[in-house]
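S.K.: Quick one, what's the 3D model for this:
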Amino acid sequence: MNEPVPADAPTPAQAGEPVAVVGLACRLPGADGPTAFWNLLAEGRSAITDTPPDRRAGAPEDGYPTPGGDTAPHRGGFLDAPGDFDAAFFGISPREADAMDPQARLVLELGWEAMEHAGIPAGRAPRNTAVVIGATAGDYAELVHRHGAVGHHTMTGLNRALIANRLSYVLGVTGPSLTVDTAQSSSLVAVQLACERLRSGECDLALAGGVHLNLTPDSTRAAAEFGALSPSGRCHTFDARADGFVRGEGAALVVLKPLSAALADGDRVHAVILGGAVNNDGASSSLTTPDADAQAAVLRTACTRAGVDPAHIGYVELHGTGTRVGDPVEAAALGAVLGTAAGRTAPLAVGSVKTNIGHLEGAAGIAGLLKVVLCLSHERLVPTLHHTTPHPGIDLDRLGLHVQTQPAEWTPADPGRPLLAGVSSFGMGGTNAHLVLAQAPVPAGGEAAGDTPRDTAHNRPVVPWLLSARTPAALRAQTERLAAHTAHGTADPVNVGWSLLTTRTHFEHRAVAVGTGTGELLHGLEAAVPAAPVTGDVSRPVFVFPGQGSQWAGMAVELLDSSPVFAERFAACGAALAPFVDWSLVEVVRGGEGAPGLERVDVVQPVLWAV
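M.R.: The predicted structure is shown next:
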């Protein structure tokens, strides 16, 4: 366990460019989106339920036999209607959509959502954007072949490589496009690979994450026969009751960008990936037995590449499957490298999202990463469930570890240092991954990146809210989602309007409302959508300049007083005219004493142009 740092390991001075997490999207058990996922975590809820009947057709009635003679019950973390897919939105025919693995459908939807969350509409992503997706399951392929439903689109629909490739195709990007399979560590390895591509300069933006769906009882039976599933139907991470995991499913993606570029572009940064590492157990005691020395090595290398002192890491999201063998090995490695690191002043907090949503296998690492990103951005630690008595093979005190079972504010031991966290994910074939993250830096001025100052109630500008969709029904759904999003009353109408106008793709069915407050704007949209939404091509703006005769006394005065943007541009026009005229543009429209009137042709034409 006291393995030295490899001679070729980078020094902190060699730490690569930090990578910013600028966009998030997820569909997880009990959580449709990052906000819902945070609520589930912060409230300490479990999303584990009975297995839906359609997922266990043909399975043993009472559960799955395990090698120890117990029975693993029909329990897990599931998505509602994982096969639902808006094929027309992506220009995919119904027949081709039916042939596509639902995992590929889910990645398309989340890829689009993640890019919009990052403020990057489709078509505006850099051409060299990378797409790296972890995926291991082939349940849908098994169903297709079992029922003899092979057709023209089967080859492309079931090939896992195309899960990443299809997203690249839809986004029109040409960077590296990879589907990664390293078993349960696949999605965290995918994120690490994406970060490496960014640091090498091979791409300027990356989408990374993972997907996993449990669609047939056969894959669950295989896990039970292997001895991995919990007879209690719960995941008891680092607990004396640890007896295996409960399966989960879902997907999550992050949008990644070099931190320097994200700050320069004014992006909202949710967290920063400082560095990471991937290795393999090699010739351990068996192919699937985890190795503490290899896990310790990947932790050390990740900290070195991140330029971080192990003693400063405040929390680690465990692989934490709740297995009798795996948990003590992971704890031993963590204790050796992080928990007992010289200079540590408090036990290392650890936890596992698997206690909330189950083990997502190929998407397990990205679920843990997303949890850490949310904890860093909220500066809060969330509870790990089902932990009461430590595993007898894990001496938490000696290892310097503390299982986080209660919600808590998260503050660094040194107020001048950012919060630091680690995320671990291990594959059953021995491929280990660990990433080191930090909370987002606060830009000069104290505002979080991507935020703008809120307007006061007494000085609210008039703003437009624009919604668009491919169908009228989708437009109505957009209105409902916007109403739900703004229901808590803290949304800034200016920020919402800006995002709707500049960070969304504009489709052929549109509705717009103009107002100053959230209630007024929502009411306008709710009235506009069923009445007469605008339809047609919106490919290019058209500028219309009115001819002489459209002027009136006092025109533009209200805009000058209510719109800072208009007033600023109008002042620029006045400054441009000033060297050539002996009158003031602003004084003319305000009807100032001594200012010429609009009846003069040499006055009205420049004024109309400026307005």
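S.K.: CA atoms for contacts and neighbours, from now on please.
M.R.: Fine.
S.K.: So which elements touch whatever helix or strand Ala114 lives in?
M.R.: Using DSSP states H and E, Ala114 sits in helix 102-117. On a contact count with 3 or more C-alpha pairs under 8 Å, 6 or more residues apart in numbering; DSSP states H and E, helix 102-117 meets strand 19-27, helix 161-171, strand 206-212, strand 250-258.
S.K.: Can you lay out those as a markdown table showing distance to Gly429 and mean neighbour count?
M.R.: Output for the helices and strands packed on helix 102-117, formatted as a markdown table (distance: least, C-alpha to C-alpha, whole Å; neighbours: other C-alpha atoms under 10 Å):
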| stretch | distance to Gly429 | mean neighbour count |
| --- | --- | --- |
| strand 19-27 | 27 | 27 |
| helix 161-171 | 20 | 21 |
| strand 206-212 | 18 | 32 |
| strand 250-258 | 22 | 29 |
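S.K.: let's see this one next to it:
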Amino acid sequence: MSDVMEKLVRGLSPEKRVNLARMLLRSVGESVPEKKTAEPIAIIGIGCRFPGGVSDADSFWRMLRAGTDAVGEVPPSRWDIDAYYDADPSKPGKMYTRNGAFLEGVDLFDPYFFGIPPRSAVNMDPQHRLLLEVAWEALEHAGIAPQSLAGSKTGVFIGGATGDYTQLIQGKGAESIDASYLTGSLLTFATGRLSHFFDLQGPSLGVDTACSSSLVAVHLACQSLRSGESSLSLVGGVNLILTPQGTITTCKARMLAVDGRCKTFDAAADGYGRGEGCGMVVLKRLSDAQADGDQVLAVIRGTAVNQDGHSSDLTVPNGLAQQAVIRQALADAGLDPKQVGYVEAHGTGTSLGDPIELRALGAVFGEKRDGAAALQVGSVKTNIGHLEYAAGIAGLIKLVLSLKHGEVPAHLHFKRGNPYIPWNELPVEIPTQLAPWTARDGKRVGGVSSFGASGTNAHVVLEEAPEVERKGGAERPRHVLALSARSEKALKELAGRYAKGLGEEVGDACFTANTGRGRFAHRVAVVGRTGEELREELARYASGGGVERGAEGQARKAEEVVLLFTGQGVQHEG
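M.R.: Model (predicted):
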């Protein structure tokens, strides 16, 4: 090889070197096997609890579309902010911010629903409780009756850490600690409890890579599905802020914004705001999801994980590593950077991290983009704060919903660009208003980044769900909607939620409720010709009235069939 050629090859990226080698082999008549792209992974269900009153995917999307800022003052249920606040960052034991993004009702839990003794529930970290609830909700959103997964190769992959609740239990004194303290505190038992409760026999892993934990969990779940190790995966992350110590620590490190808000990419960015939340997605190989007739919300095309290695400091981001992980994810997806229209950025809102991240995006997506529309870049952290261990899954769910609805929500708190970001040189645009997402090459494609303070980086590439030819269902003179719960009170509350959320397209809703939800002893079924008639019956039952068109009852066992519908009438058994 000549010196000129050697220098030329040395200057190429590894990917371009491989392409050059393939070209040379073909030129001499050698056959070159084409690299197979990774099997796409379908996202078929979502469960989430985020700040701002978000309790499911629909309420999350409404909040994002409205451009809601969910940050507020630390609630008294966490700690007395007046006792810990001081504007002087150097004051020992004090925090210089009064704000964060918090969940409501994290102390509420029904242990009997999950077969947990009340004493054990007291010693169980609320993070574990949230994971149980949100996992159940994610499965039902996917149209999967949780009991149907018993004995299956369903994997559990959770980003998180042993939380603040351990400190609260320890503060009650050694006499309050029993055996349930062990299983109720460590992250490993949070994932193990999910597998135990649902009787799942796939891999069950807790992942802690700091802020990138839950997106790394997504990467591991996709690998498990593609290898055949898992047939289905529950993937998510959780983060709760229950004691002041963590906020004091991050204040001493000067990591937090004074107003508790992530002003990502803005000149006023002065740190991140802490946030709470829990998110969960249900994953399945796309081919299996299509064969089973599952709803597909979006498709994961590629994933990648890497590490910063030796940067200037342990917690300082490495722009070259960020570029590399994005390129790896795109290569895994078999996609070109110009096909990507939006990136959900890590975007913590720090004057150092934001410029590094945007420069890395510019280096990857600036290639082959001449004449193309600018890359849209936003961050959900401007709405709900930095959810730390659950940050990646929050960004992923936002991206899934954006793909599903074909819209890009507004990125908040962006008024004047960070002066350390070379805006004129970068092919990026920050969306400050809700806008339509225009497809490129016939498909909407987006990416989501999550970079851990420990140096572990993750990137996931998603594509909008493939179009499905909807076959006309049988015309029914009446629809039957059956619901069940463990108690009459819970059943009335469930009926009330259905009464508010049920639309006019009731066929699919009835099918999912009848086949994709868990079956419990307290049951009600209503019959109606239209969505309005079903809503009337549900609302009447929820408010304490009887069911006129339908029936209610209680089974002796959860598996019993209580209601028999014959023709147009209703017969009540048992």
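S.K.: circling back: now do the buried residues in the first helix or strand past the helix holding Ala114 of structure 1 going along the chain.
M.R.: Remark: after helix 102-117 of structure 1, the chain's next helix or strand is strand 130-135, criterion DSSP H and E. Of the residues in strand 130-135 of structure 1, Ala130, Val131, Val132, Ile133, Gly134, Ala135 count as buried by neighbour count, 16 or more other C-alpha atoms under 10 Å.
S.K.: hang on, the earlier thing: can you lay out the helices and strands packed on helix 102-117 of structure 1 as a markdown table showing distance to Phe85 of structure 1?
M.R.: As requested, those are exported to a markdown table (distance: least, C-alpha to C-alpha, whole Å):
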| stretch | distance to Phe85 of structure 1 |
| --- | --- |
| strand 19-27 | 13 |
| helix 161-171 | 14 |
| strand 206-212 | 15 |
| strand 250-258 | 14 |
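S.K.: And Leu330 of structure 2, what's its match in structure 1?
M.R.: Aligned counterpart of Leu330 of structure 2 in structure 1: Cys303 (TM-score structural alignment).
S.K.: do you know how far its match is from Gly68 of structure 1?
M.R.: From Cys303 of structure 1 across to Gly68 of structure 1, the span is 39 Å (C-alpha to C-alpha, to the nearest Å).
S.K.: Repeat that for Ala575 of structure 1.
M.R.: Ala575 of structure 1 sits 84 Å away from Gly68 of structure 1, going by C-alpha to C-alpha.
S.K.: Of those two, which one has the most company?
M.R.: In this comparison of Ala575 of structure 1 against Gly68, neighbours counted by other C-alpha atoms under 10 Å, the higher total goes to Ala575 at 13 against 9.
S.K.: Output the contacting helices and strands for whatever helix or strand that one lives in.
M.R.: Assigned by DSSP H and E, Ala575 of structure 1 falls within helix 564-577. When contacts are defined as 3+ C-alpha pairs under 8 Å, 6+ apart, helix 564-577 of structure 1 sits against helix 557-562, helix 585-590.
S.K.: what about the aligned residue in structure 1 for Ser402 of structure 2, which helix or strand?
M.R.: Here Ser402 of structure 2 is matched to Cys375 in structure 1, going by TM-score structural alignment. Using DSSP H and E, Cys375 of structure 1 sits in helix 364-378.
S.K.: Tell me where the stretch 401-550 of structure 2 has helices.
M.R.: Ranges of helices within the stretch 401-550 of structure 2 are 488-501, 506-515, 531-542, based on DSSP state H, counting those that start in this stretch.
S.K.: okay, the ones you listed, which one's buried deepest?
M.R.: Mean neighbour count (mean count of other C-alpha atoms under 10 Å) peaks for helix 531-542 among the helices of the stretch 401-550 of structure 2, with a mean of 22.
S.K.: residue ranges of the helices in the stretch 151-300 of structure 1, please?
M.R.: 154-158, 161-171, 186-200, 217-226, 259-264, 292-306.
S.K.: Reformat these as JSON lines; add distance to Arg380 of structure 1.
M.R.: Shown next, in JSON lines, are the helices of the stretch 151-300 of structure 1 (distance: least, C-alpha to C-alpha, whole Å):
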{"stretch": "helix 154-158", "distance to Arg380 of structure 1": "40"}
{"stretch": "helix 161-171", "distance to Arg380 of structure 1": "33"}
{"stretch": "helix 186-200", "distance to Arg380 of structure 1": "22"}
{"stretch": "helix 217-226", "distance to Arg380 of structure 1": "34"}
{"stretch": "helix 259-264", "distance to Arg380 of structure 1": "23"}
{"stretch": "helix 292-306", "distance to Arg380 of structure 1": "22"}
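S.K.: Let me know which of those helices is tucked in deepest.
M.R.: Each of these was scored by mean neighbour count; the highest is helix 186-200, a mean of 27, by mean count of other C-alpha under 10 Å.
S.K.: State the span of structure 2 onto which it is aligned.
M.R.: Mapped onto structure 2 using TM-score structural alignment, helix 186-200 of structure 1 spans residues 213-227.
S.K.: what comes into contact with the matching stretch?
M.R.: Stretch 213-227 of structure 2 has contacts (C-alpha atoms under 8 Å, 6 or more residues apart in numbering) with 38-39, 41, 155-160, 207, 209, 230-233, 235-237, 283-285, 303-305, 389-393, 396, 450, 452, 457-460.
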